[in-house]
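J.: Sequence first, predicted coordinates after that:
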Amino acid sequence: MLEPAQSFVGIVFWVVAIAAFIVEIWAFADAVMRPAGAYAAAGKLTKQLWLIILGVALLFGLAGAVRFVSIIQMLPVIGFIAAAVYLADVRPAVRPYGRRGGSSSSGPYGPW
C-alpha cells in the first residue's frame, strides 16, 4: 500500500500530465485551423510538418495522461515542449494570417 505522501505526489503528477495533454490538444487544434500558406508567409516550418510534430506530441501526452508512461519519463515532457514551442513561437507568427475559411476582405469586426 502506498504511503499518503506518495499517493498525493502521484495525483499531482497525474494532474500535471492531464494539464500538459490539454495544452497539446490546444496546440494541435490551433495548427489544424491555420491556413497552410500562413506558415510559409511567417517563415516557419510547413503546416504538414507541424501537424506531424504536434500529432506525435499529442500521442506522447496521451500516454502520460493515461499513465501508460510516467510523467517523469522523457516522452510526455518532449511532447509538452513541442506544443509549448508551437504556442509561444509559431502561433503568434501565423495568427495574423487568419483561420481557414476566413475571408481576406473581412473588416476588423467580421465580414462586411
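T.: Perfect, thanks for sending it.

J.: C-alpha from now on. contacts and neighbour counts both.
T.: Fine.

J.: Who are the packing partners of the longest helix seen in the chain?
T.: If you go by DSSP state H, the chain has its longest helix at helix 4-33. Contact partners of helix 4-33 among helices and strands, from 3 or more CA pairs under 8 Å, 6 or more residues apart in numbering; DSSP states H and E: helix 47-65, helix 74-85.

J.: alright, now check it against this:
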Amino acid sequence: MLVEAFGEVMYWVSIGLLVFTLVALIDAAVHRNDAYRAADKQSKGFWLIILGIAVAVNLFFGILNFLPILGLIATIVYFVDVRPALRQVGGGPRRRRGSSSDGPYGPFNGR
C-alpha cells in the first residue's frame, strides 16, 4: 500500500514537472528573438532547444532518473534569470499599443 501511494505521488510530481517545463517552453517561444539579445541572454533558439529537450526527457524518462532533474534546473534558470530579464526589456509578445491620446490613467478625451 505504501509503495502504491509513493508511486501515485511520483506520478503527480512528474506531471507537475512536465507542465512546469511546458509552460517555460511556451513562454520562451512567445518572446521575440531580439529581446534575448537586448537582455544579454542566450539566443531564443538555445532556450527552445534546452527546454524542448527537457520536455522530451520528462515525457520519456519519468522522475526517477537524473535527467529530469537537469531539465528542472534548466527550467528554474529560465524562470528565475531569463524570463524576468526578457520582461524588463519588454520582449513579450507583440501587444496592442495604446492610442497617442492615452494618458497615464486611460484615454484622454479632452474634456
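T.: It's in. No experiment lies behind these values; they were computed from the predicted model shown.

J.: Fetch the TM-score of the aligned pair.
T.: Once superposed, chain against chain, the TM-score is 0.81 (TM-score structural alignment, normalised by the length of structure 2); 102 aligned residues with a CA RMSD of 2.2 Å.

J.: quick one: the helix or strand following the longest helix of structure 1 aligns where in structure 2?
T.: Using DSSP states H and E, the helix or strand that follows helix 4-33 of structure 1 towards the C-terminus is helix 36-41. For helix 36-41 of structure 1, the aligned range in structure 2 is residues 33-38, judged by TM-score structural alignment.

J.: if we look at the matching stretch, which residues are touching it?
T.: Residues outside stretch 33-38 of structure 2 that contact it (CA atoms under 8 Å, 6 or more residues apart in numbering): Gln42, Ser43, Lys44, Leu86, Val89, Gly90, Gly91, Gly92.

J.: Around the closest residue to the second one other than its chain neighbours, count how many other residues there are.
T.: Beyond its immediate neighbours in the sequence, the residue positioned closest to Ser43 of structure 2 (CA to CA, 6 or more residues apart in numbering) is Tyr36, lying 5.7 Å away. Counted with other CA atoms under 10 Å, residues neighbouring Tyr36 of structure 2 total 22.

J.: For Tyr36 of structure 2, give its distance to Leu70 of structure 2.
T.: Distance, Tyr36 of structure 2 to Leu70 of structure 2, using CA to CA, to the nearest Å: 22 Å.

J.: Kindly report the same for Arg96 of structure 2.
T.: Arg96 of structure 2 is 37 Å from Leu70 of structure 2, by CA to CA.

J.: more crowded one of the two?
T.: Per other CA under 10 Å, whichever of Arg96 of structure 2 and Leu70 has more neighbours is Leu70, with 13 against 6.

J.: Can you tell me the residue that sits opposite that one in structure 1?
T.: Under the alignment defined by TM-score structural alignment, Leu70 of structure 2 is paired with Ile78 of structure 1.

J.: Its match contacts Leu59, doesn't it?
T.: No. Ile78 of structure 1 is beyond contact range of Leu59, at 11.0 Å (criterion: CA atoms under 8 Å).

J.: which one in structure 1 is aligned with Leu48 of structure 2?
T.: By TM-score structural alignment, Leu48 of structure 2 lines up with Leu51.

J.: burial of the counterpart of Val23 of structure 2 in structure 1, as a residue count?
T.: In structure 1, the residue paired with Val23 of structure 2 according to TM-score structural alignment is Trp26. Trp26 of structure 1: 15 surrounding residues under other CA under 10 Å.

J.: Of all residues in structure 2, which one is nearest the centre?
T.: Nearest to the mean C-alpha position of structure 2, by CA atoms, centre = their mean, lies Ala24 at 2.0 Å.
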